[in-house]
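**Student:** After the sequence you'll find the predicted model.
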Amino acid sequence: MTAHHRKLAPGRLVIASHNEGKVREIRELLAPFGIEPVSAGSLGLPEPDETGTTFIANAELKARAAADLSGLPALADDSGLCVEALGGEPGIFSARWAGETKEFGLAMQLVEDNLGKLGPDVGRDAHFICALSICWPDGHIESFEGRVDGTLVWPPRGDKGFGYDPMFQPWHHDVTFGEMDPAAKHAMSHRADAFRKLVAAVL
């Protein structure tokens, strides 16, 4: 992290994600800033292999690849669900647990099955982490990390959001991210937390 933040000028910005749910959330968060988001998918950019061992490393790798290929500033997000009782898993492998077809119903079942193996009294605390990295075509990169804490419910509830949202109930709320109005989720999610930090620094 450099002490001197670079400001992002209005105009086109590549969102280095092929996940439509993420692209939609990021587009909504960027709307007030005169930024015109274009998705990596719409530009035909390939998805790089996520070989990093941390959320920030993976976000930086994706942002750098998209900025290099597009010649535009690129914003990448790497996020995941970390379950305390599972030693932080699925963590950076959150998407991988959903398999090639990105079946998050299966991924949620896998989390639940793994918790079940630990017995009836297992803790259900979990948190979502979101790392956002923005990379300019000259290689300058800045990264920000956000987090939201909660508990896991079963069975999953709600059909809003995406990924593990239906089984994640943030602390001090009685609804899951899957049941929550998108505006309410945007106000408090891990992505919104990271986004606030990014906005303060570069927008």
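**Tutor:** Perfect, thanks for sending it.

**Student:** alpha carbons only for contacts and neighbour counts from here, please
**Tutor:** Noted.

**Student:** ok, T176 touching Q169?
**Tutor:** Yes: proximity of T176 to Q169 meets the contact threshold set by C-alpha atoms under 8 Å, at 4.1 Å.

**Student:** so what does the strand or helix carrying A201 touch, helix or strand wise?
**Tutor:** For A201, the enclosing helix or strand under DSSP states H and E is helix 190-202. Contacting helix 190-202 under the criterion 3 or more C-alpha pairs under 8 Å, 6 or more residues apart in numbering; DSSP states H and E are the following elements: strand 125-135, strand 141-152.

**Student:** Name the surrounding residues that touch the helix or strand following the longest one.
**Tutor:** Following strand 141-152 in sequence order, the next helix or strand is strand 168-170 (DSSP H and E). Outside strand 168-170, the residues within contact range by C-alpha atoms under 8 Å, 6 or more residues apart in numbering are A126, V148, D149, G150, T151, L152, V153, V175, T176, F177, G178.

**Student:** Take this one as well and set it beside the first:
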Amino acid sequence: MKIIFATNNAHKLSEVQEMLGERFRLVTPRECGVTEEIPEEEPTLEGNALEKARYLYRRTGADCFADDTGLEVDALGGAPGVRSARYAPGEGHDFAANTAFLLKNMEQVPDGERTARFRTVIALILGGREYLFEGEVRGVILRAPDGEGGFGYDPVFLPDGCDRTFARMDTHAKNAISHRGRAVARLAAFLKERFA
């Protein structure tokens, strides 16, 4: 089954494709002729995921899903949250700049208060009906990046109960416990049940 995933991020696409398996073939908006920036202007993760999925559905009429992910740091009042991809000052999505800005804003936060959670919300439009799936993982923000893998804030996020950051995990290990992995697992279970 072909389904549009509202991302042009190759890392994210491969992570989700691996979890959904061969039964579902993910295609990008670009492959469907949607080359413009997909709007995400809502104040919540749920709102952004729905906005992106609805936009794609209006443009293509095809089954699709979109996600939005935020890193919510307790000591920063939940920031960067919905602004996670555009947290650092300036234009664009610069993972390194976002991470550096986060660490700068947390310089004075004591080790015992560096708690955070990653949260992913997926909005699926299937046959014109909307569904939401959520995944969350709690952890702490390190004082310096550790690891080269993954993307985004992976090098500074240490999940609870783990001895290595997401950036030091292979894709399979990360998907088993990550926020996106948990949300995609719920999406996959739903799709497999629907198309059993």
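**Tutor:** On my side now, so go ahead. Keep in mind that what you see is a predicted model, and the values were worked out from it rather than measured.

**Student:** And the TM-score between these chains?
**Tutor:** Here the TM-score of the superposed chains, computed with TM-score structural alignment, normalised by the length of structure 2 as the reference length, equals 0.90; 190 aligned residues with a C-alpha RMSD of 1.7 Å.

**Student:** Can I get the contacts of strand 168-170 of structure 1 in TSV including neighbour count and distance to L198 of structure 1?
**Tutor:** Converted to TSV, the contacts of strand 168-170 of structure 1 look like this (neighbours: other C-alpha atoms under 10 Å; distance: C-alpha to C-alpha, whole Å):
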residue	neighbour count	distance to L198 of structure 1
A126	23	24
V148	18	16
D149	18	20
G150	19	23
T151	17	26
L152	23	28
V153	16	31
V175	18	27
T176	27	26
F177	27	22
G178	22	25
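
**Student:** what's the angle between whichever strand or helix holds A57 of structure 1 and strand 125-135?
**Tutor:** Assessed by DSSP H and E, A57 of structure 1 sits inside helix 55-70. Here helix 55-70 of structure 1 runs at 30 degrees with respect to strand 125-135, directions being taken by axes from the mean of the first three to the mean of the last three C-alpha atoms, to 10 degrees.

**Student:** residue range for helix 55-70 of structure 1 in structure 2?
**Tutor:** The alignment of helix 55-70 of structure 1 onto structure 2 (TM-score structural alignment) spans residues 45-60.

**Student:** quick one: secondary structure of the residue nearest the centre of structure 2?
**Tutor:** Nearest residue to the geometric centre of structure 2 (C-alpha atoms, centre = their mean): T69, 3.7 Å. T69 of structure 2 carries the three-state label strand when classified by DSSP: H, G, I helix; E, B strand; the rest coil.

**Student:** Which residue in structure 1 aligns with it?
**Tutor:** With TM-score structural alignment as the matching criterion, the partner of T69 of structure 2 in structure 1 is S79.

**Student:** show me what contacts that match?
**Tutor:** By C-alpha under 8 Å, 6+ apart, the residues touching S79 of structure 1 are F55, G91, I92, S94, F128, I129, C130, A131.

**Student:** let's see it at 10 Å
**Tutor:** 22, 54-56, 58-59, 91-95, 128-132, 145-147, 190-191 (C-alpha atoms under 10 Å, 6 or more residues apart in numbering).

**Student:** Can you tell me which of the residues you listed are buried?
**Tutor:** The neighbour-count criterion (16 or more other C-alpha atoms under 10 Å) marks 22, 55-56, 58-59, 91-95, 128-132, 145-147, 190-191 among those as buried.

**Student:** And what about the aligned partner of G33 of structure 2 in structure 1, helix, strand or coil?
**Tutor:** Under the alignment by TM-score structural alignment, G33 of structure 2 pairs with G44 in structure 1. Here G44 of structure 1 takes the coil state, with states given by three-state DSSP.

**Student:** Tell me how far G44 of structure 1 lies from G119 of structure 1.
**Tutor:** Plainly put, G44 of structure 1 is 46 Å away from G119 of structure 1 if you go by C-alpha to C-alpha, to the nearest Å.

**Student:** if I line the two up, what does G163 of structure 1 land on in structure 2?
**Tutor:** G163 of structure 1 maps onto G152 in structure 2 when the alignment is built from TM-score structural alignment.

**Student:** The helix holding A201 of structure 1 vs structure 2, mean deviation?
**Tutor:** In the superposition against structure 2, helix 190-202 of structure 1 averages 1.8 Å from its aligned positions (mean C-alpha distance after the TM-score superposition for structure 1).

**Student:** In that helix, which residues are buried?
**Tutor:** Counting neighbours by 16+ other C-alpha under 10 Å, one finds that the buried residues in helix 190-202 of structure 1 are H190, R191, A192, D193, A194, F195, R196, K197, L198, V199, A201.

**Student:** aligned partner of the first one in structure 2?
**Tutor:** Under the alignment defined by TM-score structural alignment, H190 of structure 1 corresponds to H179 in structure 2.

**Student:** And for the last one?
**Tutor:** Under the alignment (TM-score structural alignment), A201 of structure 1 maps onto F190 of structure 2.

**Student:** what about its match, distance to A183 of structure 2?
**Tutor:** In this view, F190 of structure 2 and A183 of structure 2 are 11 Å apart by C-alpha to C-alpha.

**Student:** Go ahead and confirm H186 of structure 1 touches L30.
**Tutor:** No: between H186 of structure 1 and L30 no contact is recorded; they are 11.6 Å apart, counting by C-alpha atoms under 10 Å.
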